[in-house]
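Colleague: Build me a model from this:
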Amino acid sequence: MKIVIAPDSFKGSLSAMEAAEAIDRGIKKAIPETETVLLPIADGGEGTLETLVAATGGSKKKTAVTAPLGNSVLSEYGILGDNKTCVIEMASASGLGLVPNEELNPLVTTTFGTGELIKQALDDGFTSFILAIGGSATNDGGAGMLQALGIRLLDEKENEVGFGGGELNKITSIDVSGFDERIKHSTFLIASDVQNPLIGLEGASHVFAPQKGATKEMVKRLDNSMMNWADEVEKVTGVHLHDKPGAGAAGGIGGAFQAFFPSKMKRGIDVVIEFTGLYESLSKANLVITGEGQVDFQTASGKTPMGVAQAANTLNIPTIVMAGSVGTGIEVLYQFGVVSVNSIINQPMSLNEAMEYAPQLLERSTEQVIRSYFHNRVYNKQGGLVL
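Modeller: Prediction:
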């Protein structure tokens, strides 16, 4: 019997690989002779770089860049096993995790560091890029990234504006004469599930800025500034980002890629599935086990358990989902080959306790799920499982 183990991370407690290893231990306790394939997965957000590098036998390079608040931070980019493709995880340069909660402020946070990562990779000779743009702390429309790559954003006095979404309303012209020429000779695959436009009630500022520290008043200011940004970008590029699907991704950096880069956007989980070779691993599998920290109605929008289940379902392979916690709206998952969604919590406990004991909880709950799932199977005289 073959089981493919393809979880995402359980944020704050287990990396994707640690989760896969815990699930594997649980399976082996229930049915020791099971063949297992461990394939950690991510959905285009945090952990994507690590997953792709590990899956392809690649490497990483560290470099100092500008953090969202303008200070320096040691970041990194990944190099896939082909030694040709660079993976950049926006969160490592411009992410929420780099800003203390009390200092979150999308009026001032910048994507400059993400641009510096791209520039460093270009300097190192890369022309093929995968950008995972989840988890940003910014709402600057990608302006900071463009500044790092040579574009000048000028006010009415022809002075360059500062960092952050609050500066976008000051821009009266965009000087692209210094834009890094290497960009147009490169390719950029943007891993993002977001289809939101740049501005309006469904745009970057209204939908995502509150998660990054914006008050209601700040949201209005940011959206107005983003309108000016979209107008100025259209004057230079001819691209109308205002209501363009995906332009609002990651505080509007999706729009910057659409307007200034030779790029295409693809669902994050699909990018990871392609580069990790999930379909090849599913060959002759009898079951798939996936999971992540929280499974709820948002999971169906392209999170790891949904993407893995969809892939397995095309081959008529059932999927079991393990979760730190289970919320509402999971019923849609059952339409895509998911046979059960299981919380690893086995008794009343605090969140801190659940995170501390996550490896043991995941291992134990997986063992019980496997025993239940195969309860009607029988063993032959040699102790082997007969399917």
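Colleague: Only C-alpha atoms from now on, for both contacts and neighbour counts.
Modeller: OK.
Colleague: Tell me, how many residues neighbour the residue nearest to residue 378 when sequence neighbours are not counted?
Modeller: Distances taken as C-alpha to C-alpha, 6 or more residues apart in numbering put residue 386 closest to residue 378, at 5.6 Å, once the chain neighbours are dropped. For residue 386, the count of nearby residues is 9 (other C-alpha atoms under 10 Å).
Colleague: let's see this one next to it:
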Amino acid sequence: MTRVVLAPDSFKGSIPAAAAAAALRDGWRSVRPADDVVLRPIADGGEGTLDAFAAAVPGATRMPLTVTGPAGTPVDTAWLLLPDSTAVVELAATSGIELLGGRLRPWDASTRGFGEAIAAALEHGVERLVLGIGSSASTDLGVGMLSALGAGFVDGAGAAVPDGAGGLAAIAHVDTAALRQPPAGGIVVLSDVTTPLLGPSGAAAVFGPQKGIDDVARAEAGLAHAASLFPLDPMVAGAGAAGGTGFALLTWGARLVSGAEEIARLVGLVEAAATADLVVTGEGAYDDQSAAGKAPSVVAAAAGAAGVPTALVAGRVAPAVDATAFCAAIALTDLAGSADAALADPARWLRAAGARLAAGVARVA
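Modeller: Purely as a prediction, here's the structure:
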């Protein structure tokens, strides 16, 4: 009997991590029904972070609320209350790019809803914040979030600047007198990137085009100007996460950690991998950014430390990317014949991938 641990991230915009793991399990068991299949879905601070904590922490409670979405329209969402009075708030569920419905808003998308959810948790009286900041829709330096937490951003005439990247260059003064204080237990930020705020590897240059930014120089100038109004080095690692939300949170006293590593610890991935014969991980797109702290690289490292091989299942695997850390790599686009077909029914093709991996184990055995 083979013991296999299934630890995928979500396939963004397609299927959540828990459902992806279940589909892989069903495919595996269609070929090897007697095997011990252990599910450890994971996240890296983006979409699925709340689900990972909810599944791993007994007594976690979802706290529903409505916030201002990234496009300025209401979004029904929730934050998670843990039994130790920690609040988990996920940017993807409040200000995430998936909430735009495919219509990018590069200059006015905002993190205001994320700040509103954090404020709601503070109003509840939580003692600690855990904030997942992946999958953001905006490049607003976290100004929307800070505004919702009480900070003021005004132009030279004293008028409030509009939300989004488009308003950053107009900020003349930042008033933090009414900014809420962090909770006594501190703020831990789960991030999947360590990029600085500015420069060729910064928020505008690397992630701006993914969010529809068509003038990187303009976005860079806005970020640089607004950041100059804060006493923090914009080149510090992680400041560029979530369109500069990492920078804003650092100014608020937060501590940034690897989201995938923290969640892997929470769900007991290391312990599960240590007794496995094979670990399977995955995400929507495995590319040159995946090795920089995203879930598959963290899972592979945990399994490798235990001497256990890791297989990769991804929606697509970029042609030139180095996937040598994995004993096998399967792209759903290859199984389905096209990206559109894979996206139309990801569970079907994840089951097919699970069956193919199990068949490979059967041939080896």
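Colleague: Quick check: TM-score for this pair?
Modeller: Once superposed, the chains reach a TM-score of 0.91 (TM-score structural alignment, normalised by the length of the second structure), with 363 aligned residues with a C-alpha RMSD of 2.2 Å.
Colleague: how much space between the residue nearest to residue 378 of the first structure and residue 25 of the first structure?
Modeller: Per C-alpha to C-alpha, to the nearest Å, residue 386 of the first structure is found 21 Å from residue 25 of the first structure.
Colleague: likewise residue 335 of the first structure?
Modeller: For residue 335 of the first structure relative to residue 25 of the first structure (C-alpha to C-alpha), the value is 29 Å.
Colleague: When these two are compared, which one has more neighbours?
Modeller: Between residue 335 of the first structure and residue 25, counted using other C-alpha under 10 Å, residue 25 has the larger neighbour count: 19 against 11.
Colleague: ok, that one - contacts?
Modeller: By C-alpha atoms under 8 Å, 6 or more residues apart in numbering, the residues touching residue 25 of the first structure are 363, 367.
Colleague: How far away from the center of its chain is the longest helix along the first structure?
Modeller: The longest helix of the first structure (DSSP state H) is helix 216-237. Average the C-alpha atoms of helix 216-237 of the first structure, do the same for its chain, and the two points are 25 Å apart (C-alpha atoms, centre = their mean, to the nearest Å).
Colleague: and if you look at stretch 173-186 of the second structure?
Modeller: 24 Å.
Colleague: Please enumerate the helices of the stretch 1-150 of the second structure.
Modeller: 17-31, 49-56, 92-95, 112-124, 143-148 (DSSP state H, counting those that start in this stretch).
Colleague: most neighbours per residue, which of these?
Modeller: helix 92-95 (a mean of 30; mean count of other C-alpha atoms under 10 Å).
Colleague: which one in the first structure is aligned with residue 245 of the second structure?
Modeller: Using TM-score structural alignment as the criterion, residue 245 of the second structure maps onto residue 253 of the first structure.
Colleague: Name the SS class of its match, please.
Modeller: helix (DSSP: H, G, I helix; E, B strand; the rest coil).
Colleague: Next one: whatever residue of the first structure lines up with residue 298 of the second structure from residue 290 of the first structure, what distance?
Modeller: With TM-score structural alignment as the matching criterion, the partner of residue 298 of the second structure in the first structure is residue 307. Shown here: residue 307 of the first structure relative to residue 290 of the first structure, a distance of 10 Å by C-alpha to C-alpha.
Colleague: who's more crowded, these two?
Modeller: The neighbour comparison of residue 307 of the first structure against residue 290 (other C-alpha under 10 Å) goes to residue 290, with 29 against 25.
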